[in-house]
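Enquirer: When you get a sec, could you give me coordinates for this:
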Amino acid sequence: MRPVDKKIRRITLCLMLFGLWAFPAVSGAQTQMVPVNFSQLAEQAKPGVVNIQTVKTIKGGGRVFRHFFGSPFGNQPGLEDFFSPFEGLPRNRTESSLGSGFIIDKAGYIVTNNHVIKDADQIKVILHNDQEYDARIIGADPVTDLALIKIDAKELKPLKFGSSKNAQVGSWVVAIGSPFGLEQTVTAGIVSAKGRIIGSGPYDDFIQTDASINPGNSGGPLLNMYGEVVGINTAIVKSGQGIGFAIPSDLATSVIDQLKDGKRVSRGWLGVSIQDVSQEMSEYYNLDPNQGVYVAKAYEDHPAYEAGVRQGDVIISVEGVKINSSRDLTMTIANLGVGSKVNIEVVRQGKNKTFTVKLGERPDSIEDSALGEELDGFDDLGFMFKPLDKDLAEQLGYPPSIKGLVVIQIDPGSQAALSGVIAGDLLVEINHKRIAGISDYTGILRAIKKGQTAHMLFRRGNSQVFVVRFER
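Expert: Take a look at the predicted model:
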């Protein structure tokens, strides 16, 4: 080899080692860019990302009114007179908010978060070239915090969805949006984790990323290195730097397709009350650790019961897919079409049985399901309750005359999980109102508006009483 050739090889090697030279990595039919920089990806994706501005009327002044015209020091003695001149200001105020979104087709459909456009009186979309359009809401799904809006515009450049299933932990991702109102901002990071539960609802399945996501990024795309949308940026942890969450694209696309077709989002429904299988239950039923979901109750005249599933069964698979937790079962059934016939495998008295269940439609809220006095799944605070009966009272050491709701399970990562309440505690009052059954609980909570406080009185055993405070 000539000296000149050796010199060129050494220079090339140094450039590659220090990240100054990037070669494309080929994967199948696609070419992935090595992330020396993200300028090419950002340049291609930016035309598909939009800024969303909304105006809504806030009754009672809202968060902004309280922030600017209420005492910033709380209810401190001696400060009332200083802030009292503002008490006569109008109670109803308009509030502007910012968010992001992305175009999914040339017809003008745009995906964003439901909380970005919820209750908006006016929605304005600003494209990358500063053109502005009024948008209308096509549909929304508060459960997954997704919304679909539409503008009448031409020559749009939509983004394509990729599969969040293929987004591996440790892989590079890019977030584009309008943090703090700064349009078309690009941040990069990696997929930190998948399947995160943050207590936002029964379908938590978030992608965690350290790509910076800040207020205003909500609804914007999380892109892989092919420029495909693998997530919708949704939430941040206020106390944690570099911790953001995105809705997986595989969950979002089925919801968006239904909204685009003008349909109300529907989800599969078994009609069972479930709980995770404890270690003791695994040993009792001779199951593998963390295998299966226990059927606490199968409701009569609902799909699972009609197919033959009964209380005490342990569901271990759906259509051959293993079920390891209540969340697994909830997500799997929800993603199957209403009316689908699915094979449910259970363990009953040590033997495996398979039932074919024709799925119903999950009700919008548990109380609408007419299932009687038991909650199916976690509520929005993260509790799963069951009314206290004679047998439970005897097992847990409560007086036979007392009434209330027993905590049978708590959703990890929820408000309930941070409260100190544990399974077996008994809820007896909310804001000095007695709780005798599920209907009392749901009715009282429904009457507590956002921003107000729920003081919950619990008993633990036959002696300890304590109060837990929740902000709605």
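
Enquirer: contacts and neighbour counts: CA atoms only from here.
Expert: Fine.

Enquirer: Is my assumption valid that Asp81 occupies a position in a helix?
Expert: Yes - according to DSSP: H, G, I helix; E, B strand; the rest coil, Asp81 belongs to a helix.

Enquirer: Need the residue closest to the centroid of the chain.
Expert: With distances taken as Cα atoms, centre = their mean, Asp204 lies nearest the centre of the chain, 4.0 Å away.

Enquirer: And that one, how far from Asp328?
Expert: For Asp204, the distance to Asp328 equals 11 Å [Cα to Cα, to the nearest Å].

Enquirer: returning to that earlier point: list the contacts for the residue nearest to the centre of the chain?
Expert: 144, 195-198 (Cα atoms under 8 Å, 6 or more residues apart in numbering).

Enquirer: Tell me the buried residues within the residues you listed.
Expert: In terms of neighbour count (16 or more other Cα atoms under 10 Å), the buried residues within those are 144, 197-198.

Enquirer: Could you export the residues you listed as CSV, including secondary structure and distance to Gln349?
Expert: Below are the buried ones among the contacts of Asp204 laid out as CSV (DSSP: H, G, I helix; E, B strand; the rest coil; distance: Cα to Cα, whole Å):
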residue, secondary structure, distance to Gln349
Thr144, coil, 37
Ile197, coil, 32
Ile198, coil, 35
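
Enquirer: Looking at these, spot the one nearest Val318.
Expert: Ranked by distance to Val318 (Cα to Cα), the buried ones among the contacts of Asp204 are led by Ile197 at 21.6 Å.

Enquirer: thinking again about what came up before, from the contacts of Asp204, which is closest to His302?
Expert: Thr144 (24.5 Å).

Enquirer: so Ser192 touches Ala211, yeah?
Expert: No - counting by Cα atoms under 8 Å, Ser192 stays clear of Ala211, with 9.3 Å between them.

Enquirer: now the other sequence, so there's something to compare against:
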Amino acid sequence: MFKNFVNSIWFFLLLTTAAYAQLPDFTEMVKNNGDAVVNISTTQNAPDTTQLDSEQQMPQDVPPELEDFFRRYFQGPEGRGYVPRETNSLGSGFVISKDGYILTNHHVVNNASEIIVKLKDRRELVAKLVGSDESTDVALIKVEANDLPVVTIGSPEQLQVGEWVLAIGTPFGFEQSVTAGIVSAKGRSLPDGNYVPFIQTDVAINPGNSGGPLFNMHGQVVGINSQIYSRSGGYMGLSFAIPIDVAMNVAEQIKTKGKVSRGWLGVQIQDVTRQLAESFGMDRPHGALVAKVIPGGPAEKAGIQIGDIIVDFNGHVIETSGELPPLVGMFGVNENASIKIIRQGDKEDLNVKIGLLPPQASNNLAPSAAPEFAVNRLNLAVSDLTEEQRQQLQVEKNGVLVQKVNKGIAMDAGIQPGDVILRVQNSPIKNAADFNKIIANLPLKKSIAMLIQRNGSPVFIAFKIDK
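Expert: Model prediction:
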């Protein structure tokens, strides 16, 4: 019996040793790359000041030794009635050139009046902001130094889901903190990152890690740690990094041109749902559905139409709509790209000359009330658009305004009062009478695609008429 016990112990030790041998060893990677990771502290002087109520006065009978304190608090340093505010923040960064260029996040250095870079050897250097890009959350700063340790740049395209990655940064001010995990997903699209195909990891990232590097197992930087998903403000297993090729492209443009230029296709797109795929005659949902074509833009000139589904951009297969904007944004302005689309069930090849992304404008104007409307088969009330409403909603032609949505198919599909219905399937809607006629002739139990405009943005929805 004792012999069996000893054998069991040996077997357990062998399994433990084998499992330990399969775990990665990060020690050499940290030794070789830690020197190039820096701590960044910034100071922001808030321009707005806290004004005091005119009736707020310094307390009476203040002891002489506290008079100066209360005078400053209640009247400001010169009796002007304000309290100046100064805020500090911490972040991370990494050196990409021996002469002092450093990459970090835009939000780490945004509105900073002073940027201090602390190296691993305890040197503290004042940095200047070369430039930053809010859309990608990338910033380039520089310190006056020579022969600095630098990181090696890797390729995010070769990164595999499930691969080990490592982060070095300054979470909560704890310098040179190392955390590790795996790549959870690639090409993630986030609401505030239209031009970034984020790398998702389960590496522990916390406030202060922002701007720090994400390394692969070869000791190469593949991303900049940028965001976390959290309900508490701390790490919850969902961390997102900007691919280093996106960041280096931004940095190079900042260095050479002083600004960032992005490619522009001139469309508004959305994902293809199962019902929309059925309505467009597709065997499965994929691609980017064109909901709007900007007049005079590159897409219109290339022949792209509303309802087209972009499934390939210059050799890159498009599975979801979020994959397209980063590819277009990084594509060369005034260069030609090949595009594959699905139009009414047929595949077509187009060539488009990519334009320069113009300044974006938003429109949240609500339509004014229209007195007359007609009820149609979908159990909703629509009316013709007045000229004033067209100007407010930026609807040049066609379309009807949804006035009321009753319980039924339209409500279940998500149509709301104030929406503008632009087309049903491939038929543009000219007016309310035209809309009711088209709805009356729709087939039963078949997915129907409807293009609506809501708060200035077009979107396709799908519904079925069962009876």
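
Enquirer: Got a TM-score for the pair?
Expert: The pair, once superposed, lands on a TM-score of 0.68 when counted by TM-score structural alignment, normalised by the length of the second structure; 363 aligned residues with a Cα RMSD of 3.8 Å.

Enquirer: returning to what we had before: quick check, the residue nearest to the centre of the first structure in a strand?
Expert: No - Asp204 of the first structure: not assigned to a strand; according to three-state DSSP it is coil.

Enquirer: what about it, distance to Lys157 of the first structure?
Expert: Taking Cα to Cα as the measure, Asp204 of the first structure falls 30 Å from Lys157 of the first structure.

Enquirer: what do you get for Ile123 of the first structure?
Expert: 20 Å.

Enquirer: Give me the more crowded residue out of those two.
Expert: Neighbour totals were compared for Ile123 of the first structure and Lys157, and Ile123 leads with 22 against 18 (other Cα atoms under 10 Å).

Enquirer: What are the boundaries of the helices in the stretch 301-450 of the first structure?
Expert: 303-307, 326-334, 390-396, 438-447 (DSSP state H, counting those that start in this stretch).

Enquirer: Actually, the stretch 51-200 of the first structure.
Expert: Under DSSP H, counting those that start in this stretch, the stretch 51-200 of the first structure gives helices at 62-69, 80-83, 114-117.

Enquirer: next one: the second one to chain centre, how far?
Expert: On the basis of Cα atoms, centre = their mean, to the nearest Å, helix 80-83 of the first structure sits 41 Å off its chain's mean C-alpha point.

Enquirer: same thing with the longest one?
Expert: Averaging C-alpha coordinates over helix 62-69 of the first structure and over its chain gives two centres that are 27 Å apart (Cα atoms, centre = their mean).

Enquirer: repeat for the last one
Expert: A distance of 13 Å separates the centroid of the chain from that of helix 114-117 of the first structure, by Cα atoms, centre = their mean.

Enquirer: Against Gln253 of the second structure, how distant is the equivalent of Ala167 of the first structure over in the second structure?
Expert: Under the alignment (TM-score structural alignment), Ala167 of the first structure maps onto Leu159 of the second structure. Leu159 of the second structure is 24 Å from Gln253 of the second structure, where distance means Cα to Cα.

Enquirer: who has more neighbours, those two?
Expert: The neighbour comparison of Leu159 of the second structure against Gln253 (other Cα under 10 Å) goes to Leu159, with 18 against 15.

Enquirer: Now for that one: which residues touch it?
Expert: 216, 222.

Enquirer: If we use 7 Å, what do you get?
Expert: Counting by Cα atoms under 7 Å, 6 or more residues apart in numbering, Leu159 of the second structure touches no other residue.

Enquirer: now Ile318 of the second structure
Expert: Contacts of Ile318 of the second structure (Cα under 7 Å, 6+ apart): 287-288, 311-312, 324.

Enquirer: can you rerun that using 8 Å?
Expert: For Ile318 of the second structure, the contacting residues are 286-288, 310-312, 324, by Cα under 8 Å, 6+ apart.

Enquirer: Looking at the first structure, which of those hold up?
Expert: Conservation of the contacts of Ile318 of the second structure in the first structure, assessed by both residues aligned by TM-score structural alignment, their matches' Cα atoms under 8 Å: retained contacts are 286-288, 310-312, 324.

Enquirer: quick one on the thing from earlier: just put the buried ones among the contacts of Asp204 of the first structure in TSV and tack on distance to Thr442 of the first structure.
Expert: What follows is these, written out as TSV (distance: Cα to Cα, whole Å):
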residue	distance to Thr442 of the first structure
Thr144	21
Ile197	23
Ile198	22
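
Enquirer: Among these, find me the one that's closest to Ser273 of the first structure.
Expert: Nearest to Ser273 of the first structure, judged by Cα to Cα, of these is Ile197 at 19.9 Å.

Enquirer: Kindly provide the distance from the equivalent of that closest one over in the second structure to Met248 of the second structure.
Expert: Aligning on TM-score structural alignment places Ile197 of the first structure opposite Ser189 in the second structure. Distance from Ser189 of the second structure to Met248 of the second structure, counting by Cα to Cα: 19 Å.

Enquirer: related to what we said a few turns ago, now render the contacts of Asp204 of the first structure as JSON lines, adding distance to Leu89 of the first structure.
Expert: Shown next, in JSON lines, are those (distance: Cα to Cα, whole Å):
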{"residue": "Thr144", "distance to Leu89 of the first structure": "37"}
{"residue": "Gly195", "distance to Leu89 of the first structure": "46"}
{"residue": "Arg196", "distance to Leu89 of the first structure": "43"}
{"residue": "Ile197", "distance to Leu89 of the first structure": "41"}
{"residue": "Ile198", "distance to Leu89 of the first structure": "38"}
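
Enquirer: hmm, back to that, let's see which of the kept ones among the contacts of Ile318 of the second structure end up in strands.
Expert: Within those, residues falling in strands by DSSP state E are 288, 310-312.

Enquirer: what's the most distant pair in those residues?
Expert: Greatest spatial distance in those: Ala288 and Asp312, 9.1 Å, computed using Cα to Cα.

Enquirer: Of those two, give the one with the bigger neighbour count.
Expert: Each of Ala288 of the second structure and Asp312 has its neighbours counted (other Cα under 10 Å); Ala288 has more, 27 against 19.

Enquirer: shouldn't the more buried one be in contact with Gly307?
Expert: No - here Ala288 of the second structure does not reach Gly307: they are 9.8 Å apart, not a contact under Cα under 8 Å.

Enquirer: related to what we said a few turns ago, list just the nearest of the contacts of Asp204 of the first structure to Gln275 of the first structure.
Expert: Proximity of the contacts of Asp204 of the first structure to Gln275 of the first structure (Cα to Cα) peaks at Ile197, which lies at 16.3 Å.
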